[in-house]
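Novice: Quick one: sequence plus predicted model below, questions after.
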Amino acid sequence: MNPVLEIEALHLTLPGLARPVLAGVDLTVGPGETVALVGESGSGKSLTSRSALGLLPPGATVTGSVRVAGQDVLSLPPDRLRALRSTAASMVFQDPRSAMNPLRRLGDFLTEGIRYADASVPEGRLAELLDAVGLPARVLRQYPHELSGGMLQRVMIAAALLPGPRLLLADEPTTALDTTTQAEIIALLARLRAREGCGLLFVTHDLELAAAISDRVYVMYAGRIAETGPAAGLFEHPRHPYTRALLAATPRLDAPPGPLPAIPGRPPDARTALAGCAFAPRCAHATDLCAAEVPPPRAGVACHHSEALL
């Protein structure tokens, strides 16, 4: 089956920066598949996911292709792009309160995208989704300030699924929630993704969460995909030094006493040009080759020395 999201050689540059914010990103999401995109803050995860909706920063220069359900998002005229955002692809944002008008009832928010696309809601669809996300019908008459953060995120999920999209984008949807509510939202997303049959791109910095929810994982660093593969294999046998370092720094109950291992240094500044591998200054395995040449992706990993690290 054709992917519901297919990103190829995506480069994105912004004015005033010395290097691309996204540098040759390749990513796919299949129908009914959950794909996690992980990495540090500033690695380009959110920009990659938002490119699927054409939500790019002002002044951005973009090359490559982004196709959603067969449509090239980067070349769509504004009217067709709005229609795609209202039907084929939907986003669950990190902070639901910032995505909702505090002066309008939640019923208006839930149906806004459908009405904007001049489409109609199938009879019983709204009630079915509210029941699926565990919300009573009375929330349609309530305002955002009357609900907790967890309940608002459920409203956000229901709104995203209402038009029956083929692609669901979740940009760190549990960041502002407590641990118990996070688990409930993740379980809800997984259940509804399976029921609706849509592809899910899940953006997170939580490796344990990515391992639990996803079929495949992309690890991102400084605007590039460092490693990709099936979730189980990638976390059990990481092949990129960055992936290994991230996993080593993850807190575990069975970890030995003492401080957690840390990745030395800092991520590269986007105002500084890079000649070779972006991770080389922080990597214990780096050589002169790493500093001079960008490693091409081979068998899902972009590292000059990945075979020696097996």
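Specialist: The structure has been received and is ready for your questions. Please read these numbers as outputs of a predicted model, since none were measured by experiment. Residues are numbered from 1 along each chain as shown.

Novice: When you work out contacts or count neighbours from here on, use the C-alpha atoms and nothing else.
Specialist: OK.

Novice: Which stretches in the stretch 151-300 of the chain count as helices?
Specialist: 179-196, 207-213, 231-236, 241-248, 288-292 (DSSP state H, counting those that start in this stretch).

Novice: Give me whichever of the ones you listed is most buried.
Specialist: helix 241-248 (a mean of 19; mean count of other C-alpha atoms under 10 Å).

Novice: Quick check: end-to-end length of stretch 24-43?
Specialist: Distance across stretch 24-43, first residue to last, is 13 Å (C-alpha to C-alpha, to the nearest Å).

Novice: So for the protein, the centremost residue is which one?
Specialist: residue 203 (2.6 Å; C-alpha atoms, centre = their mean).

Novice: So that residue sits against residue 168, correct?
Specialist: No: using C-alpha atoms under 8 Å, residue 203 is not in contact with residue 168, being 11.1 Å away.

Novice: want to compare, so here's the second one:
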Amino acid sequence: MDSPHGAAVKAEDFGLKGPRGWVFRNIAIDAAPGSITAVEGPSGSGRTCLLLALTGRMKPTAGHAEVGGHRLPKKMAAVRRVAALGPVSGVNDLDQALTVAEQLREGALLQRRYEGPIRALLRPRGESRASAAARIEEALAVAGLDLATLPKGPRTSVRDLERLESVRLSVAIALLGDPRLLALDDLDLKLSDAERAEAWSLLRAIAARGTTVFAVCSEAPQDIPVVRTGTPAKTPDAKPETDAKPETDAKPESDTKPETSTKPDAKPDTKTETNTKGTDDALAEARRA
């Protein structure tokens, strides 16, 4: 069953194969609307790419998934309309040159484009500003970010935020569009134990409102269901395939080009190296899309 607020997420044999092999594979998911699912796995095992695939920003190449009744990979655009990204490094980083207020206003302006150009033009300017202000205020309340507690209030520079404050700001921006699915990367990165507890409390509060949540983390609380990524070692003579074409609507964040071998049957030194390079290649392709 789906819900008007949260999106049911299901996946079977879900996978993505890139130029250097499998980025992630054999993923099975059955998440109810308004639930929280943690994504765990070693570095380079495709955790971030799985989030991007589930939110319609990267095209999978194996199996299928369904988000809010929209089947992937066929309905990627429809999934993007109901799914939002919280913090995902290298994909939707906060602009360190902006103030918190400027970052929120930019997020609200970007969200307006999803309303459709005709609807946006017909709305009076004063009404649009009032609507954006109300949405920002509500999103900040849900994300637990009180601007009055920041060193310079709304004029505080994004670069001066603590790590947990940055997470809350990213979440608030993601919530501006009232998504049915929220996905976050590296939730507990550089957080103390107390801050990790606060971060999970935040996600529980969001899920309690009906939004389905997926979060990459190093270690999830015991009561949170976990999906694990990690590809099996390739056979020594396996050749890389180049049929994967990840896609994303995120802004390009890097000019980095993936490395390619001049030998079609080049062998990876280790399983970890293969996985990491495969993930890096897929993310680099996504950033250029």
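Specialist: Done, it's in. Every value quoted in this text rests on a predicted model; they were computed, and no experiment measured them.

Novice: related to what we said a few turns ago, who wins for proximity to residue 15 of the first structure among the helices of the stretch 151-300 of the first structure?
Specialist: Ranking the helices of the stretch 151-300 of the first structure by proximity to residue 15 of the first structure (C-alpha to C-alpha) places helix 288-292 first, at 25.0 Å.

Novice: residue range for the closest one in the second structure?
Specialist: Alignment of helix 288-292 of the first structure against the second structure: no match, by TM-score structural alignment.

Novice: Now do that helix: distance to the chain's middle.
Specialist: 30 Å (C-alpha atoms, centre = their mean, to the nearest Å).

Novice: residue in the first structure matching residue 278 of the second structure?
Specialist: Checking TM-score structural alignment: residue 278 of the second structure goes with nothing.

Novice: Residue 278 of the second structure and residue 19 of the second structure: what is the separation?
Specialist: From residue 278 of the second structure to residue 19 of the second structure the distance is 7 Å (C-alpha to C-alpha).

Novice: now swap in residue 122 of the second structure and tell me
Specialist: 47 Å.

Novice: Who has more neighbours out of the two?
Specialist: Counting neighbours by other C-alpha atoms under 10 Å for residue 122 of the second structure and for residue 19 shows that residue 19 has the greater number, 22 against 9.

Novice: The more buried one contacts residue 283, correct?
Specialist: No: using C-alpha under 8 Å, residue 19 of the second structure is not in contact with residue 283; the gap is 11.6 Å.

Novice: In the first structure, what stretch matches stretch 174-189 of the second structure?
Specialist: Under TM-score structural alignment, the match for stretch 174-189 of the second structure is residues 160-175.

Novice: Go through the matching stretch and flag the buried ones.
Specialist: 160-174 (16 or more other C-alpha atoms under 10 Å).

Novice: swap in stretch 82-102 of the first structure?
Specialist: Under 16+ other C-alpha under 10 Å, the buried positions of stretch 82-102 of the first structure are 82-97, 100.

Novice: Ok, stretch 164-176 of the second structure next?
Specialist: Result for stretch 164-176 of the second structure [16+ other C-alpha under 10 Å]: buried residues 164-176.

Novice: and if you look at stretch 66-73 of the second structure?
Specialist: 66-73.

Novice: Pull the most distant pair out of those residues.
Specialist: Going by C-alpha to C-alpha, the pair spanning the buried residues of stretch 66-73 of the second structure furthest: 68 and 73, at 13.2 Å.

Novice: which neighbours do these two share?
Specialist: Common contact partners of residue 68 of the second structure and residue 73 (C-alpha atoms under 8 Å, 6 or more residues apart in numbering): none.

Novice: what about the strands in the first structure?
Specialist: Applying DSSP state E to the first structure gives strands spanning 5-13, 22-29, 34-38, 61-68, 71-72, 89-92, 167-171, 199-204, 216-221, 224-230.

Novice: Turn these into a markdown table, including distance to residue 288 of the first structure.
Specialist: Converted to a markdown table, these look like this (distance: least, C-alpha to C-alpha, whole Å):
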| stretch | distance to residue 288 of the first structure |
| --- | --- |
| strand 5-13 | 26 |
| strand 22-29 | 21 |
| strand 34-38 | 28 |
| strand 61-68 | 30 |
| strand 71-72 | 39 |
| strand 89-92 | 42 |
| strand 167-171 | 37 |
| strand 199-204 | 32 |
| strand 216-221 | 20 |
| strand 224-230 | 19 |
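
Novice: among those strands, which is nearest residue 47 of the first structure?
Specialist: The nearest among these, by C-alpha to C-alpha, is strand 22-29 at 8.0 Å.

Novice: what range in the second structure matches that closest one?
Specialist: With TM-score structural alignment as the criterion, strand 22-29 of the first structure aligns to 24-31.

Novice: Work out the gap between that stretch and the centre of the chain.
Specialist: Distance, centroid of stretch 24-31 of the second structure to centroid of chain: 16 Å (C-alpha atoms, centre = their mean).

Novice: by contact count, what packs against the host helix or strand of residue 276 of the second structure?
Specialist: Here residue 276 of the second structure sits within helix 271-288, counting by DSSP states H and E. Applying 3 or more C-alpha pairs under 8 Å, 6 or more residues apart in numbering; DSSP states H and E, one finds that helix 271-288 of the second structure contacts strand 9-18, strand 21-31, helix 47-54.
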